[in-house]
Structures are given as structure tokens and as C-alpha cells.
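Novice: Predicted model follows, preceded by the sequence.
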Amino acid sequence: MNDEVSFRDFEVFLAFARNEHFVRAAEELGVNATTVQRSVRALERKLGVDLVEQQGRRVRLRYAGRVFAREASAVLRSRADAVATTRAGSGDPRLVLRIAHTFSLGLGFVPDLLSSLLACHPDLRFSCHQSSATDVVTHLLRGDADVVLGSAAPADPDVVVRPLFTEPLLLAVPIGDPLTRYAVVRLRQARDRTFVAMAPGASSRTHLIDACARAGFVPRVTVEGSDPFVVESMVGAGLGVSVVPGRMADHHHPLVVRIPLADEGCHRTIFLAHRKRAAAAPMVRALTRAAVAHSGG
């Protein structure tokens, strides 16, 4: 009887499986709750297997339901892959969302975000470009990206900018540095040190210069790097200290210690931005909702 199971059966059941709630699944699908309930019950009859069970006032997935949800997701993803591959082969990029993001967000935030999106929307595909905050904005403005995630907010009337979260800036020092004995430091404690920094124009360089200015000194930058991983490698080699974004803590460097800064204003805000005309695109809306939820907004 398995041949009677349709792709629509898969889609409706996965919506229920994500929510374990008929009403919320119906809202996601744009139908009424009775339709979802009947579809799930009909699917059980087709399979000859109980997929859900009543627990008090709640309806929960049985083990068989979790197995079916996993397999159904794989089937729908294979179908989406086939469609996307065919369209890509014909030059149709409609299923590909182009995302540009900063280096540090590529460690944990963006991969986790895309993973949660694919779990709900297996038809989505992504093309990611990783660079400095200023460069990802350039990608958006010249049309090479649909959505950008970074710490530089584009100043363009045709761009929608949404703040997602604020994160602290950290002082990166070599392992064994005297400052590592402190749980928190003030930036002026490093005023006589040499600094490693991103190249001029990068937002991380601006954050460093501004933070040092608030602490009352101009940093002596002796080494410049092309990305924060290079910067931290230079710090680990003992070439200086640096100010790095909090998201770098998602990456372990065995020769670097990152120390919280007590100075006022030592933080940065992460933004999501896209063109106004993209606001109605389902993929952009889905990504925006997921990014806000993922950032605790």
C-alpha cells in the first residue's frame, strides 16, 4: 500500500512532526486543522502503522512517526535536489539563496541557522560567501548577494536592515600572557603592547580603533591580517594582541586566550540586510524569521 503515499502526505506529516500540534501545522501549511488531522489519519491507514498517539490533551509522535518523518524528509530533500539540479543545469537559480556573511559568523551562527532552515524547508539551497563586514555589504549593493549577515549596516535607502543581536568584543592575547591571570581586563592594560589587526576598511579594524580611542590611546598596529583567523594566528605566534568579536569564541585556538573587556561600548551589533524588493521573496522571509528566532529576537 506504500505506493498510495504521495508527496503531499509527506509534506503534511512533516509539518505536523515539526510542531506536534494540528493547529500550528495547519497554520504553517495554510489549511485548517481538520485537514491536517484527516491527512495524518489517512496516512496511517495507507501505511497500516500508527504514527501518532494521544497523551492527555496532546498528540505526540510515536517511534514509527519519528522514523517516517526522518525518511519523508530525506525523500523530499532528494526530490528538491533533483529539481534544483535540473533547474541549475538550465541556468535557473530560483532555488538558490545567496548569502554573504562575516568570517566569525561562519563558525557557528550561519551553519546552525541554515541547518534549522533546511529542517523546515528542504527545498531551499544556499550559496555562501564569507568575507569582511564591509565586503559582504558590497556584495549586497552590487547584486551578488540576496541577504547579508554582518556588523556593518548598509546606508542605502533601498536596503532593509534588521538588528539581530549584540555581542561583546574580546581581547585576544597569546597563551601564557600576564593578562591571562585576569578574568576581565580593561583595554588600557594593553596600551603599551603591539597590536595585530585586520586591514584598514574592515569593520573589525574600526571596532579596534574605536575601542582603543575610548580607552585613551592609539594602538600601535605592527601586523595586519586578511581575516580574523589569520589575526589570531599572529597573536598566537606572539606578534601582538588584538580585539576580536565574541563569536570567535566558537573557534578554539590552542595558542590564544580571549579575555572579556570591561570597557564601556566594547561590543558590536550584528545585522541582517537585504534589498527592499526582496522582502516579499519566500526564501528571504524564511531566512529572516529563522535568523531572528536563532538570535533570540
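Specialist: That came through, no problem.
Novice: going forward, measure contacts and count neighbours with C-alpha atoms only.
Specialist: Noted.
Novice: can I assume T166 is in contact with C266?
Specialist: No: contact between T166 and C266 fails when scored by C-alpha atoms under 8 Å: they sit 10.3 Å apart.
Novice: any idea which residue sits dead centre in the protein?
Specialist: Closest residue to the average C-alpha location of the chain: V110 at 2.4 Å, with C-alpha atoms, centre = their mean.
Novice: Can you tell me the element that one falls in?
Specialist: helix 109-120 (DSSP states H and E).
Novice: tell me, how many neighbours does I99 end up with?
Specialist: Counted with other C-alpha atoms under 10 Å, the neighbours of I99 add up to 23.
Novice: Show me which residues of stretch 163-176 are buried.
Specialist: 163-165, 168-175 (16 or more other C-alpha atoms under 10 Å).
Novice: now it, how far from the centre of its chain.
Specialist: Mean-position distance between stretch 163-176 and its chain equals 18 Å (C-alpha atoms, centre = their mean, to the nearest Å).
Novice: ok, now stretch 76-94?
Specialist: On C-alpha atoms, centre = their mean, the centre of stretch 76-94 falls 23 Å from that of its chain.
Novice: those strands in the chain, which residues are they?
Specialist: 52-55, 58-61, 96-102, 125-131, 147-150, 159-174, 194-198, 220-225, 242-245, 256-260, 267-275 (DSSP state E).
Novice: okay, those in TSV with distance to S116 next?
Specialist: Formatted as TSV, the strands of the chain follow (distance: least, C-alpha to C-alpha, whole Å):
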stretch	distance to S116
strand 52-55	23
strand 58-61	20
strand 96-102	15
strand 125-131	13
strand 147-150	16
strand 159-174	17
strand 194-198	31
strand 220-225	32
strand 242-245	24
strand 256-260	29
strand 267-275	17
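Novice: ok, structure two:
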Amino acid sequence: MKIDEELTLKKIQIFLAFMRCGNLSKTAAEMELSNVSIHKALHSLESALRCPLFKNEGRNLIPLKSAYVLQEHAQKIVQEISTAITKTREASGFAAKVLNLGSLYSLTVNTLPNVISGLKLRRGELDIQLLLSSNLDLVKKLKATELDAIIVALNETTQDPAFEHLPMFEDEIFLAVNKNSHYADASEIDLSLLKNETFLTLAKGFATRNDSDIIFEKAGIDPKVFLQVSDIFTLISMVSSGVGLALLPGRISTIYENSVKLIPLQQPYKIKQDIGLVFLKSKERDPNLLALIAECRMFTQNKKSNL
């Protein structure tokens, strides 16, 4: 059966509102339309169906049996459409009950606990799934829509026209040494003098590894790398044990603070890391994402006020 193009969902919604309200004025108020618009919509619906739905008694429209039949089935249709829209939006990750968030291991020290706890207060029903990995891996998963958003270092890996960025804070890279190291008392360090030292690094793809390579190149060092690891906590533990030196961001200063010292680098070896939220522009109106954006902004404001 061919459905008349004049038979629209909007007219069905107006019809159902009229059947609930019982008169034009109440229906117009509910639908935020004029009485004339309601009347025209109902008359147009009758034309599209090619059968009467109401009879006139003075200025009143009295539903016929056909109107009650349409009401029963139209309610089911509107409910099915609403369910279809919800399921479709959830399938695309929009306003789903689960938020898939990716981030760096180093941000679990302070940033993520604050952001996630605030987000749970905003949207208590939301289930947050957290994935920790390297900058490069998280960016790939975001682009493949396996993640809804990531909190990472903003660098060349996040430069994509499909992405939106929200900068959160700036961090600095330091030389991390064991507290008993002869470098531990230095107020700052000339990295070019450490060509013969043993270093520990993160694996390729991590933002801190990328920054370390840039710093080593500036210092003219081809570092003796004793060990590469895939998480920053293992790296800090190795430094704490005196296995070697490492270049690490200042945000991890509270980890092993009794056994690891972070020493500022001399110019021109200083380098900053910009940390921020990254998400797809196509999802920027997602309610879950809007709540996450608001919480990241709140974290940034609180961090600035504590400086």
C-alpha cells in the first residue's frame, strides 16, 4: 500500500495530542502551535487517510470510531519510532548508557580520578569504561569510534580535522633519578652531559617517549636504553630501584616521591606537554560527551585556582 506523502509523523503527533487533550486550545498549548494550525493538521490528516476522523458539533470536533482505531495504532507507531531512534543513537555511541573513555597511565594519578568522580555526580546512571594505553593507540581507537573520547597529550598524533580538542593543562618533562643518585641534589640538569648514562624509556607511541626522543636529539644524545616498558608505573619503579634514569612528566611527582627525584632540565632541553580532551566533532552534541566536557573544564578551572 502506497502511503500518502501528506501523512507525516508531525501530524500523527498532533492528532494524538488532540485525542489526549480533547479540544483545539489545549492541544495548541501543548504543541506550541496556533488553533488554526492544529485544525489544518487534523483536516490534512483526514485527507491523507482518505477517511473522516471527526464530526463537527458546533465548534467542537468529536472523534469517530476511525479516530480511536487510529489512536490505538498510532501510539504504537510513535513508540516504535522513539525506540528505533534511541537504539540507533545508542548504536552510534550517542547518549548511550556506557561512555568509553581512553587515557594515559600517568593521568590516573590525579586527573582521571577527579574527572570521573565529577562525571559520575553529573550522570550517575552512566557506566564509564576506561582504557589505558599509549597516545598513538588511543587516537587510532578514537578515530575507529571504539572510544567516545580520550584524555591524552595534544601533539601531532591528535591533529586530525575530524577531532575537536579541549586543552586542560600544561605539564613539563623532568629528569627522573633515584634519590640516592649523585644527580639528586642538582637544581637543574644539563642533559647533554649525560651521554654515558643508562636510560629507561616507554615504548614507541607513548607521548612521553615521543617527547623524550625530541629532547635527546636536542641534547645530541644517542641514549643507552637499558629497558623499554609499556606503562609509566613500571618505568618509575625501575628508576626507584636505581636501574637507570628516565625523562618523565611532572604529574607523576607524587609516585615514589620518597625514592625518586624529578630534576628540571636546563634550556634548551625544556619541553612542555599539553594535556587535553579529544573527541570526534560528529559527537560534540552527545549528552554524555557534553557532561564530560563540562567536567574537564571544571578540572582545568580548579587546577588554575590552585596554582
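Specialist: That came through fine. Just so we're clear, the structure is a prediction, and the values are computed from it rather than from any experiment.
Novice: Would you mind reporting the TM-score between them?
Specialist: Comparison of the two superposed chains (TM-score structural alignment, normalised by the length of the first structure) gives a TM-score of 0.64, and 209 aligned residues with a C-alpha RMSD of 2.4 Å.
Novice: that older thread, give me the range in the second structure that the helix holding V110 of the first structure lines up against.
Specialist: Per TM-score structural alignment, the counterpart of helix 109-120 of the first structure in the second structure is residues 111-122.
Novice: can you list the residues that contact that stretch?
Specialist: With C-alpha atoms under 8 Å, 6 or more residues apart in numbering as the test, stretch 111-122 of the second structure has contacts from 126, 291-292, 295-296, 299.
Novice: Next: stretch 73-90 of the first structure.
Specialist: In contact with stretch 73-90 of the first structure (C-alpha under 8 Å, 6+ apart) are residues 7, 10-11, 14, 93-95, 119, 122-124.
Novice: From these, pick the one nearest P200 of the first structure.
Specialist: P93 (34.7 Å; C-alpha to C-alpha).
Novice: Tell me the buried residues in the longest helix anywhere in the second structure?
Specialist: In the second structure, ranked by residue count with DSSP state H as the criterion, the top helix is helix 65-91. Neighbour counts over helix 65-91 of the second structure (16+ other C-alpha under 10 Å) mark 67, 71, 74 as buried.
Novice: can you redo these as TSV with distance to K195 of the second structure?
Specialist: Output for those, formatted as TSV (distance: C-alpha to C-alpha, whole Å):
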residue	distance to K195 of the second structure
A67	87
Q71	81
A74	77
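Novice: quick one: Q273 of the second structure and L154 touch, right?
Specialist: Yes: when contacts are counted by C-alpha under 8 Å, Q273 of the second structure is listed as touching L154 (7.4 Å).
Novice: Would you state the helices of the first structure in chain order?
Specialist: Assigned helices in the first structure, in chain order: 7-19, 22-29, 33-47, 63-89, 109-120, 133-141, 203-214, 228-236, 282-294 (criterion: DSSP H).
Novice: Pipe the ones you listed into a markdown table and attach distance to D156 of the first structure per row.
Specialist: Shown next, in a markdown table, are the helices of the first structure (distance: least, C-alpha to C-alpha, whole Å):
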| stretch | distance to D156 of the first structure |
| --- | --- |
| helix 7-19 | 38 |
| helix 22-29 | 33 |
| helix 33-47 | 43 |
| helix 63-89 | 31 |
| helix 109-120 | 24 |
| helix 133-141 | 8 |
| helix 203-214 | 17 |
| helix 228-236 | 27 |
| helix 282-294 | 18 |
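Novice: which one of the ones you listed lies closest to F103 of the first structure?
Specialist: Taking C-alpha to C-alpha, helix 228-236 is the member of these nearest to F103 of the first structure, at 7.1 Å.
Novice: Identify the residues contacting that closest one?
Specialist: For helix 228-236 of the first structure, using C-alpha under 8 Å, 6+ apart, the contacting residues are 103-104, 172-175, 196-198, 223-225, 240-242, 244, 253, 255-256.
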